[in-house]
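Engineer: no FASTA, just this:
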């Protein structure tokens, strides 16, 4: 079980975090959540798809890293090899927690920084310092806070985008079948993408509404990202070749 603690400069004054990426740090995941603000940056590296969260049943956007469970084809012992790393990966081992709202905030829950103290990234001797000697926030923690804020805002924006896609019935189930150079077949199921046929048949007022909200750009980024599937296949074939040697 994760050990999530609210971050403070007394309990965690000597805390350091290992920020590089490595299989031993839990980075061997086949996908991560992705937010609409990231689509433009991520689409050149990763196929962008949708999946249903097994706990909430709600759709979420994801960046795909591999074809098997716990397979990240962009990761090796020397790091993560891609032009962009999703916010959901960048924020580790930090996360957003909430505490009860005050009278001044009219009872609205307050977002606060938490940290998973069981993460293999945690250290007291190596890595980036979280707090300065005097107790102030380090530059690293300020960067983390910026990432968490982007995630918090991105969650709301992405939910609105996906709700709109569902309203216009633009999300469809897809089955992705990939044949590799060793003759094996890989099939990815329980994934969803944009229904291009329904998109092209939308009424003019619906298209205009999507443009006004900036959603057409997001849609085009999702569609364009499928070109990255060929790079994913190339990475998998290279992995097979190196294993066979």
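Structural biologist: Here it is on my side, so go on. All figures in this text were calculated on a predicted structure; none of them were measured in a lab. Numbering: from 1, shown residues only.
Engineer: going forward, measure contacts between C-alpha atoms and count neighbours the same way
Structural biologist: Will do.
Engineer: tell me which residues touch the most centrally placed residue in the chain, please.
Structural biologist: Centrality entry for the chain: nearest residue to the mean C-alpha point is residue 33, 3.1 Å, by Cα atoms, centre = their mean. Residues near residue 33 by Cα atoms under 8 Å, 6 or more residues apart in numbering: 60, 61, 62, 63, 86, 88.
Engineer: what about the nearest residue to residue 85 once chain neighbours are set aside, distance to residue 82?
Structural biologist: Using Cα to Cα, 6 or more residues apart in numbering and skipping residues adjacent in sequence, the residue nearest residue 85 is residue 42, 7.6 Å away. Using Cα to Cα, to the nearest Å, residue 42 is found at 9 Å from residue 82.
Engineer: residue ranges for the strands of the chain, please.
Structural biologist: 4-6, 16-17, 31-33, 48-52, 59-64, 75-76, 79-80, 94-99, 110-116, 122-123, 128-129, 171-179, 185-194 (DSSP state E).
Engineer: and the fourth one, what's buried?
Structural biologist: Residues of strand 48-52 classed as buried by neighbour count (16 or more other Cα atoms under 10 Å): 48, 49, 50, 51.
Engineer: cool, the longest one as well?
Structural biologist: Within strand 185-194, the residues that count as buried by 16+ other Cα under 10 Å are 191, 192, 193, 194.
Engineer: show me what that strand is packed against.
Structural biologist: When contacts are defined as 3 or more Cα pairs under 8 Å, 6 or more residues apart in numbering; DSSP states H and E, strand 185-194 packs onto strand 48-52, strand 171-179, helix 215-225.
Engineer: please compute how far that strand lies from its chain's middle.
Structural biologist: Relative to its chain's centre, strand 185-194 lies at 18 Å (Cα atoms, centre = their mean, to the nearest Å).
Engineer: for comparison:
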């Protein structure tokens, strides 16, 4: 069945159940995952945090999970081998989308056709009375919290863009003699940050933005952790890494 994101309703999904231990098949081929600014502190101890284009004008922070597209070194589809799981990974197969009746309102959608869903086994999303189960309510609450944090993350990223602190870079790798380049990465230029006027630095500090910026900068060293992980999983393709301006 083709995957399709559809509104979750008690009429259409009265018998729908979520399978236990769903695993991570939905991200096993994803080499990056979106991350929220509120996650920077924990995520930075394990993953490199970089910024990529969300659209022509916006950037968004992501963690690097693999050293080339289609590669996730933190899951085989079943287990997650890292100590931290980004929030964006945990909500599948649900999503929050604008209501078709009112774009200012949000509604829960579900990825119809996902192999995490069943009508025969698993935890129901609705009870016999058509009310949302505790499982579904917990998922909705978590997604609402993530939505609110995503707005804070966009504001944080926009502030850095307005201060012109980002620098486009590429990650150059050599895998088993093959040179691979990951383009489209953006990172805070530490020199530009240090050259900011004192009042602007003080403003960033008062708004609680300096901590996440430095968490991002310190996280860049974790690229060596990712490279080591790849060397352990695929010894024949142990990479040499080098960051360069794009």
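Structural biologist: Yep, that arrived. Since we're looking at a predicted model, the values are computed, not measured.
Engineer: mind checking the TM-score on these two?
Structural biologist: Superposed pair, TM-score by TM-score structural alignment, normalised by the length of structure 1: 0.87. Supporting alignment: 236 aligned residues with a Cα RMSD of 2.3 Å.
Engineer: coming back round to it: so residue 42 and residue 82 of structure 1 - more neighbours on which side?
Structural biologist: Using other Cα atoms under 10 Å as the criterion, residue 42 of structure 1 and residue 82 rank with residue 42 on top: 24 against 12.
Engineer: tell me the contacts of the more buried one?
Structural biologist: 48, 63, 84, 85, 86, 225 are the contacts of residue 42 of structure 1 under Cα under 8 Å, 6+ apart.
Engineer: most surrounded residue in the residues you listed?
Structural biologist: residue 48 (28 neighbours).
Engineer: how much space between the residue nearest to that one when sequence neighbours are not counted and residue 137 of structure 1?
Structural biologist: Using Cα to Cα, 6+ apart and skipping the chain neighbours, the partner closest in space to residue 48 of structure 1 is residue 63 (4.9 Å). Noted for residue 63 of structure 1: a distance of 31 Å to residue 137 of structure 1, by Cα to Cα.
Engineer: kindly report the same for residue 101 of structure 1.
Structural biologist: Taking Cα to Cα, one finds residue 101 of structure 1 at 23 Å from residue 137 of structure 1.
Engineer: number of nearby residues for residue 238 of structure 2?
Structural biologist: Neighbour tally, residue 238 of structure 2, other Cα under 10 Å: 19.
Engineer: which residues sit in contact with it?
Structural biologist: 175, 176, 227, 228, 230, 231, 232.
Engineer: counterpart of the fourth one in structure 1?
Structural biologist: With TM-score structural alignment defining the correspondence, residue 228 of structure 2 maps onto residue 234 in structure 1.
Engineer: and residue 17 of structure 2, by the same measure?
Structural biologist: So, by TM-score structural alignment, residue 17 of structure 2 is matched to residue 16.
Engineer: surely that match touches residue 124?
Structural biologist: Yes - taking contacts as Cα atoms under 8 Å, residue 16 of structure 1 lies within contact range of residue 124: 5.2 Å.
Engineer: so those two - more neighbours on which side?
Structural biologist: Ranked by neighbour count (other Cα under 10 Å), residue 16 of structure 1 and residue 124 place residue 16 first, with 18 against 14.
Engineer: what sits up against stretch 151-161 of structure 1?
Structural biologist: Contacts for stretch 151-161 of structure 1 (Cα under 8 Å, 6+ apart): 35, 36, 37, 60, 61, 87, 88, 96, 215.
Engineer: corresponding residues in structure 2 for that stretch?
Structural biologist: Going by TM-score structural alignment, stretch 151-161 of structure 1 sits over residues 146-156 in structure 2.
Engineer: once aligned to structure 1, how far is that stretch on average?
Structural biologist: Stretch 146-156 of structure 2, aligned to structure 1 and superposed, deviates on average by 1.4 Å (mean Cα distance after the TM-score superposition for structure 1).
Engineer: biggest helix in structure 1 by residues?
Structural biologist: helix 139-167 (DSSP state H).
Engineer: distance from that one to the middle of the chain?
Structural biologist: The answer for helix 139-167 of structure 1 is 10 Å, by Cα atoms, centre = their mean.
Engineer: same check, this time on stretch 156-174 of structure 1
Structural biologist: With Cα atoms, centre = their mean as the basis, stretch 156-174 of structure 1 stands 17 Å off its chain's centre.
Engineer: nearest spatial neighbour of residue 196 of structure 1, chain-adjacent residues omitted?
Structural biologist: residue 170 (7.6 Å).
Engineer: surely residue 46 of structure 2 is in contact with residue 222?
Structural biologist: Yes - between residue 46 of structure 2 and residue 222 a contact is recorded at 6.1 Å, counting by Cα under 8 Å.
Engineer: so if I had to pick from those two, which one is more boxed in?
Structural biologist: Neighbour comparison, residue 46 of structure 2 and residue 222: the larger count goes to residue 46, with 21 against 17 (by other Cα under 10 Å).
Engineer: for the more buried one, give me its contacts.
Structural biologist: 82, 83, 84, 219, 222, 225.
Engineer: quick one: which of the residues you listed is nearest residue 236 of structure 2?
Structural biologist: Ranked by distance to residue 236 of structure 2 (Cα to Cα), those are led by residue 225 at 17.1 Å.
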